[in-house]
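Visitor: quick check, what structure comes out for this input:
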Amino acid sequence: MQIETAHEHRPGPLKQQNKKHKHGRHKSKGTLEKLNKGRVMSILRPHSRKKQELSREEKRNQAAQLRKQKRFEFLQKRRGLCEAPFLTAVVPLHSSISATNSLTKVLEDLGNEAVVTKTSEGQCHVEISRLKHRFTLASTKGDNLFDTLDLLKVADTVIFLTSVNGLDEDAEIMLTTAISQGIPTTVIVCIDLDTVPPKRRQEAKTNIQKDLERWLPEEKVHGLEKNGDGMMLFRRVANQKQRHVIQRDRRPHLLAEHVEFIETSPGNGTLKVIGYLRGQTLSVNSLIHIPGWGDFKMSRIELAPDSFSGDQDQDSFRLLEVADPTKQESLERENIPDPMDAEQTWPTDEEIATAEEDRKSKKGKIVPHGWSDYQAAWIPDEDAIDLDGSDGEELNEDAKMDAKSEGSSDCESDQGDEDEMETGSIMTEVPYESAEKYDKDIDAAEEEATLKKLKEARDDKEFPDEMDTPLDLAARQRFMRYRGLSSFRTSPWDPKENLPLDYARIFQFQNFDRTRKYVLKSIEETSGALAGSYIRIHIADVPTYLYRLREEQPIVVYGMLQHEQKMSVLNMMLKRPVALVSEEAIKSKERLLFQCGYRRFRAQPIFSQHTKGNKFKYERFFQPDSTVVATVYAPIIFPPCSVLVFKENKDGTSSLVATGSLMSVDPNRITLKRVVLSGHMYKVNKRSAVVRFMFFNREDIEWFKPIELHTKYGRRGHIKEPLGTHGHMKCVFNGQLKSQDTVLLNLYKRVFPKWNYDPCVTFSKVEEEGENK
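Guide: Okay, the predicted model is just below:
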């Protein structure tokens, strides 16, 4: 018997679900009234929270912080060291502003609350007891841009002195270079704000802030029109958040406050530099760098008495470290190549037998000197010659002609029709004598070279890499070192193939990123003079002429990391500054002045495109609106690192042409120079055409037959067969052709920079004296 059960309704998935009331975490008014029972003040009392227990990881972190703080206090107490004062650079942004007079005005406003002492190098030490801080004010004595940049490399704060008259042209250049280099914490002060009526002072501040908005958008302008503004200025310098510049903070650095030179041998001497060490710990066994002078070794480091005390007696210096020749870094910059390194060992019997068989063969290929197996594969089999014949002499002659043509390959440019030059209106009513006097100051050769360079840059921009095949030389000889690629992106290219002899002089890491991490990690384990100490370092083997030719240049000492004295290949990403756009194009292998991090040197770079991939196209010109990668031979420096590029003028001045950063230290970066040979349609028949003016003999067509063709309208094809003996050829493409289309053939060759690194960079007066010497 079956028993019936009661029916139960089960809700389906479409049943309406109402939201619950969101009362929040607070209590309602009624609940609070019940809890307080009429006591109103208890509502305002903060509720006490139980102390949360820290996790195991937080406890370890807290204990590590306490250990680090106690260790620092113990070392300070044991060594008697003091914290380095705030190094503040004072930089005027107008030619009418004097940094010395402005500093005097600020210090007078402090009155008796500050103790001021001066160093032999011109810095001012200011100690303010009310603020419980010490400051070092430094400024450059001249208007040299590089002196200001060297000072900003080591400064903690920079005070920009502005005027109600606005900014001049030099100020714009200085701000652009300073920000590109890596600017420290900034403060903007208007010096002559008291010359403006009180009702218009706020308007004057707003105008100055608008002028600086392009470079420093978040900074406010401070004035010195009232008593106490000087104290407010120093309080802001001491309390504002410091901006970290990585390339500065990762290395020990020092600004010289006292300098002494003792000549120990003819032409060389010991440079004694006293100053506060900042950044990281400095070891006496490491190397140091002085911008514009070069790399040097240290012989000893001594602890000096505090500069604020004014006691600089020789007996008060305490020896800290002496260099150990067995542990000291070497100044060796280049790797000495072994000319016997590529020599073969004595051949075996099998190798002798194989060579004898090859010699007895009737036909074979003679490969020009320097060719790889890949390049030799392009020689057609029907061009094989009799080894016993006289074709070897002809090949040698061809090789000589190729070497001769390669020597002039740097001057590659289309020799087409001359461009029309637009001439502006010229004053016609000029006396003959004044016109003659004007012509005396013009260098005709320079004018002609500049005009030629402008025309080449314009042609390269309109017709990139296009070149006419020479009429007096066979194309297979002219472009013997070039090869074709089926795909620029995917075709293989061995980075170790046909390297120049200069590559035997450089250093290369098996894994640069791993070495960089190891070197940066070893900074914490360095022992020596601690950051914040006042020391005197003895720099050995400094050339005497460098010290004698030093004028008002501030001496900045930078401690170098491991391996940073060794030569390698640096790749720097560069772009033209927006504020200083110049229409002048810069040619590859042109001599330029580089400031890469703390280094300053001259070199002749090659430019290439900044793209993705393992091969990069060579750029003949650095156009104004482009971004390129400059490749040079230079000492290793670990990124991140800023780069400034200057072009030296004939009058001794330097103009900023590019800014950027160090991208990599990689000798295996492949830069390929492209040559585009163009041909014109003679007869068109749908997908095939007769092309002429690309080659001028039948042998060249057979030589370049395996290389793929393309057109400006996007068609791709290949050479089918030569027609006649005057360079006409039949070509087949993958689509319908147009009569106005142009046929192109791409050839590639790897290029390398020139070895002309010059670390000794001085200024115009110094250069003239050095040349006279």
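Visitor: please count neighbours and contacts with C-alpha atoms only from this point.
Guide: OK.
Visitor: buried sites along the helix or strand hosting residue 676?
Guide: According to DSSP states H and E, residue 676 maps onto strand 670-685. Of the residues in strand 670-685, 670-681, 684 count as buried by neighbour count, 16 or more other Cα atoms under 10 Å.
Visitor: so which of the residues you listed is the closest to residue 758?
Guide: Closest to residue 758 out of the buried residues of strand 670-685 is residue 671 (23.1 Å), distances taken as Cα to Cα.
Visitor: residues contacting that closest one?
Guide: Under the criterion of Cα atoms under 8 Å, 6 or more residues apart in numbering, the contact partners of residue 671 comprise 608, 615, 616, 617, 618, 750, 751, 752.
Visitor: which of those residues sit farthest apart?
Guide: For these, with distances taken as Cα to Cα, the pair at the greatest spread is 615 and 752 (13.2 Å).
Visitor: can you show me the helices along the stretch 101-250 of the chain?
Guide: Listed in chain order, the helices of the stretch 101-250 of the chain (DSSP state H, counting those that start in this stretch) span 145-154, 169-181, 201-211, 229-239, 246-249.
Visitor: can you tell me which of those is most buried?
Guide: Among the helices of the stretch 101-250 of the chain, judged by mean count of other Cα atoms under 10 Å, the one packed with the most neighbours on average is helix 145-154 (a mean of 22).
Visitor: structure for this one too, so we can compare:
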Amino acid sequence: MGQKHNLKKQHKAFKARHATKGSIKAANKGRIEQSEGIAKKHVMTKLERRNLKTQARATKMSALAEKNKIFDGRNGVPRNVAIIPLTGDIDSVKVAEQLSTSLEAVQSNEGAGILSIPKFRQKLRLFIPKFQDFYQIMDAARGADFVLFVLSATEEIKDYGEQIIRCITSQGVSTSFGTIWNLQESLGTQLKEKQVVSSLTSWFTHFFPSEKLYNLENDSENKIIGRLLCQRTPKGIHWRDSKAYIIPEQMEVDSNNNIVLIGSVRGKSLSPSQFMFIQGYGDYKIAKIELLHGGNGNAGTSENAGMDVDMETDMDDDQKAIVSTEFSRLLPAEEAIEIHEDVNEHMEGRGIRVDGHADVTSLVEAKAEDNMIKQSRKLPEGTSSYQAAWFIEGEDYESDEDANILTDEEGELVAAEDNEMEDDNNMESESESGDEEMELESHREHDIEREAKDDLEFPDEIELDPMVPASKRLARYRGVRSIRHTDWDAREYDQRMPEEYPRLFRPGNLIAKGNYIVKNLGFSDVVSLGSKIKIYLETNDTNVRTATEEPSLLLNNGQLIAAYSLLPGEEKLGFVNTTITMDSEVMEPIKSKQPILIQYGPRRMLINPLYSQGGNSDNDVYKFFRFIHPGRTAVVTFIGPVSLTNAPVVYYRHDPENTIERKIIGAGSVQDSDADRIIVKTAILTGLPVKIHRKLITIKHMFFSRKDVEYFMQVPLFTKLGAQGFIKECLGTHGLFKATFDKKIKSEDTIAMALYKRVWPKRAVQV
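Guide: Next comes the predicted model:
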């Protein structure tokens, strides 16, 4: 056994309780040490915590009392209740009668459809939209304080009923209740009743987890529903309550052909300088507001009854600059933006544009080629400039095979014999044109499915016709080295630019713009919340006057017509960019520019949307989607009235043959109104490597002529396996070329070239 070494000197261990300056400096690695300076947090005592909870409870109770204030008293606003049936066997009129009987309601003399409830000192207004009128149901649910869904105990809820409740929840809904109709009369036994109630409750709580179902045939539960309608505070809809709106009690036309609406101000205070939007009709300018009596809001009092408020309100210069005094969809001509002229359009013989500039190399080669043409020499096809130097000047050299070749209107080559037979076949082609149109119509759906499948497997890839020059077919496209960093001028002139584009409204940041408008307009005490008013709207629309002459539309049939105020600028046209997330029930892709219905805020439009990628880009350039596939998210762009709030958006399928059912496609919200958003369509050309020599590759089947290769020479190349390269030189006359890449290419790789062009949205149509 070895002996333990005991002669080694043992140094005293460093036992300092604090780190040295050197160790601190090494740990900081050059960073400057800063003192935290955090004060010791005060620990609240039990009494302080109890006092804090009491204050929070008092604040909430005060806020609820303030919200319910507009419903109380003699001048209180009626509570709007929409009765929505989900099956066709439900009689909504009997549901309303049962509800009014349980509440011991009496007809009020303030207007048709308004019920007075003496027991709770409240007023209710019941709206009964038709089950077969989808738009009427959506409008009623959007403007109501309470939504009463009625489920049948005997009839199963079908797709149409499910679409109703799904669309209502997507557009935003206030306080909702669920009721069951025909439970005891149809079933009888308690066991069956429990089974039906359990099944319907499971279905209803999927959409409203915190709500329960009430039996309308049970007196006690019927009274509970009535008490909740009279005493509960409606939670409201955020986008709706952020503006002033009116549910008219009367609608008429005065001697000056102005629409006259009588109703109470809801949401926010109303300014006479605003425009009003009547759902189903359009935008109108306020001519005058007559205050009938003040409501229970902060500023309205009964002493102001009979006061007239017109457009001549006291506003400073900044407010007048915000408010538009003339109704116009577009900005004035003097405020239109300047469109930049495309200098490269006037350059003859230019090559393809790369990052906004014409290809100088192609331009020089084109000028040299023009000089050779001026020398009046005809050379055989495929002769290079080196070979042309050996031919004798002044003599023509033509191939006899090309003597019978002609060029048609599209630039394609056709034989002379075919050209002579064209006149003989004109009559036959005209007779067959009708059959071809029918055949194309029958195969339209099949073609869309095939295009969607190809777009999913080979996105943005196109095939060139060998007989059509690529420079002609892709004349509007340009090359881009990086779509995220390219300097693309948003206001560059384009032949397909909409005529109204320079005069479109450009609000910029929606949140900042909305806050600025509300802060500087001073809506405070013009017409306060809860005040009953008579509002005059300027119009020459005969359809609205005809509708007002039929009070059954508004009063007898239970249709809810709401008039919403617009923030200054919301009557203008602009780019409307909204997000869309495909509904889980939609299993087929939707093609871009295919007509769909959109509902954002109070508006409902028929649009031909452009789908593009989401996110934020520094250069405001976004990729265009030919299809939006199930489960994906995109941005929808169209030209229409802008929205300065992030209102919810619902998309419906447009079917002109079926005007009753509307199938939901997806939902989203308003993103912005950026008119400088550049949506670019991508076209990817692909080729195959023929010969590989290290990083020098010979490529075929991308182009079919030498001129096309020279035209697109400056556009960068890439492969599907991640290599980057560029065209080095042309080979022959059939579109072959050599290219170099930054790494070795595999034989199974595919060579590609991406080209881009800007696409423009179309104007929406009001529905």
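Visitor: helix, strand or coil for the residue positioned nearest the centre of structure 1?
Guide: If you average the C-alpha coordinates of structure 1 and look for the closest C-alpha using Cα atoms, centre = their mean, you land on residue 643, 2.8 Å from that point. In the three-state summary, residue 643 of structure 1 is assigned as strand, counting by DSSP: H, G, I helix; E, B strand; the rest coil.
Visitor: surely it and residue 656 touch.
Guide: No. Taking contacts as Cα atoms under 8 Å, residue 643 of structure 1 lies outside contact range of residue 656: 11.2 Å.
Visitor: so what does residue 77 of structure 2 match up with in structure 1?
Guide: The criterion is TM-score structural alignment: under it, residue 77 of structure 2 has residue 84 as its aligned partner in structure 1.
Visitor: leaving out sequence neighbours, find the closest residue to that match.
Guide: Computed as Cα to Cα, 6 or more residues apart in numbering, the closest residue to residue 84 of structure 1 that is not its neighbour in sequence is residue 532, at 4.5 Å.
Visitor: which element is the one you found on?
Guide: Counting by DSSP H and E, residue 532 of structure 1 is found in no helix or strand.
Visitor: let me see the contact set for it.
Guide: Residue 532 of structure 1 makes contact with 81, 82, 83, 84, 276, 277, 278, according to Cα under 8 Å, 6+ apart.
Visitor: overlap between the residues you listed and structure 2?
Guide: For those, the contacts that persist in structure 2 are 83, 84, 276, 277, 278, with contact defined as both residues aligned by TM-score structural alignment, their matches' Cα atoms under 8 Å.
Visitor: and the helix or strand containing residue 513 of structure 1, how far from structure 2 on average?
Guide: Take DSSP H and E as the rule and residue 513 of structure 1 turns out to sit in helix 512-521. Taking mean Cα distance after the TM-score superposition for structure 1, the mean distance separating helix 512-521 of structure 1 from the aligned residues in structure 2 is 2.6 Å.
Visitor: coming back round to it: buried subset of the contacts of residue 671 of structure 1?
Guide: Among those, those buried by neighbour count (16+ other Cα under 10 Å) are 608, 615, 616, 617, 618, 750, 752.
Visitor: quick one: the equivalent of the fifth one over in structure 2 from residue 179 of structure 2, how far?
Guide: Yep, that's residue 618 of structure 1 we're talking about. Using TM-score structural alignment to pair residues, one finds that residue 618 of structure 1 aligns to residue 624 in structure 2. Separation of residue 624 of structure 2 from residue 179 of structure 2 (Cα to Cα, to the nearest Å) stands at 46 Å.
Visitor: swap in residue 149 of structure 2?
Guide: Using Cα to Cα, one gets 6 Å for the distance from residue 149 of structure 2 to residue 179 of structure 2.
Visitor: which among the buried ones among the contacts of residue 671 of structure 1 gets closest to residue 149 of structure 1?
Guide: For residue 149 of structure 1, the nearest member of these is residue 608. The distance, counting by Cα to Cα, is 28.0 Å.
Visitor: now that closest one. Nearest residue, chain neighbours left out?
Guide: Nearest non-adjacent residue to residue 608 of structure 1 (Cα to Cα, 6+ apart): residue 618, at 4.3 Å.
Visitor: tell me how far that neighbour lies from residue 563 of structure 1.
Guide: For residue 618 of structure 1, the distance to residue 563 of structure 1 - Cα to Cα - is 29 Å.
Visitor: cool, and residue 92 of structure 1?
Guide: Residue 92 of structure 1 sits 38 Å away from residue 563 of structure 1 when distances are taken as Cα to Cα.
Visitor: which of these two has more residues huddled nearby?
Guide: Neighbours around residue 92 of structure 1 and residue 563, counted as other Cα atoms under 10 Å, are more numerous at residue 92. The numbers are 26 against 21.
Visitor: now the closest residue in space to the more buried one that isn't next to it in sequence: how far from residue 456 of structure 1?
Guide: In space, residue 92 of structure 1 comes closest to residue 161 once its chain neighbours are excluded; the distance is 4.5 Å by Cα to Cα, 6+ apart. Spatial separation of residue 161 of structure 1 from residue 456 of structure 1 under the definition Cα to Cα is 44 Å.
Visitor: can you pull the buried residues of the lengthiest helix in structure 2?
Guide: The longest helix of structure 2 (DSSP state H) is helix 46-68. Taking 16+ other Cα under 10 Å as the basis for neighbour counts, the residues of helix 46-68 of structure 2 that come out buried are residue 68.
Visitor: for stretch 82-89 of structure 1, same thing?
Guide: Applying a neighbour-count criterion of 16+ other Cα under 10 Å, the buried positions in stretch 82-89 of structure 1 are 84, 85, 86, 87, 88, 89.
Visitor: gap between the two ends of that stretch?
Guide: Using Cα to Cα, the two ends of stretch 82-89 of structure 1 sit 21 Å apart.
Visitor: contacts for it?
Guide: Residues outside stretch 82-89 of structure 1 that contact it (Cα under 8 Å, 6+ apart): 76, 133-139, 151-152, 154-159, 238, 276-278, 531-534.
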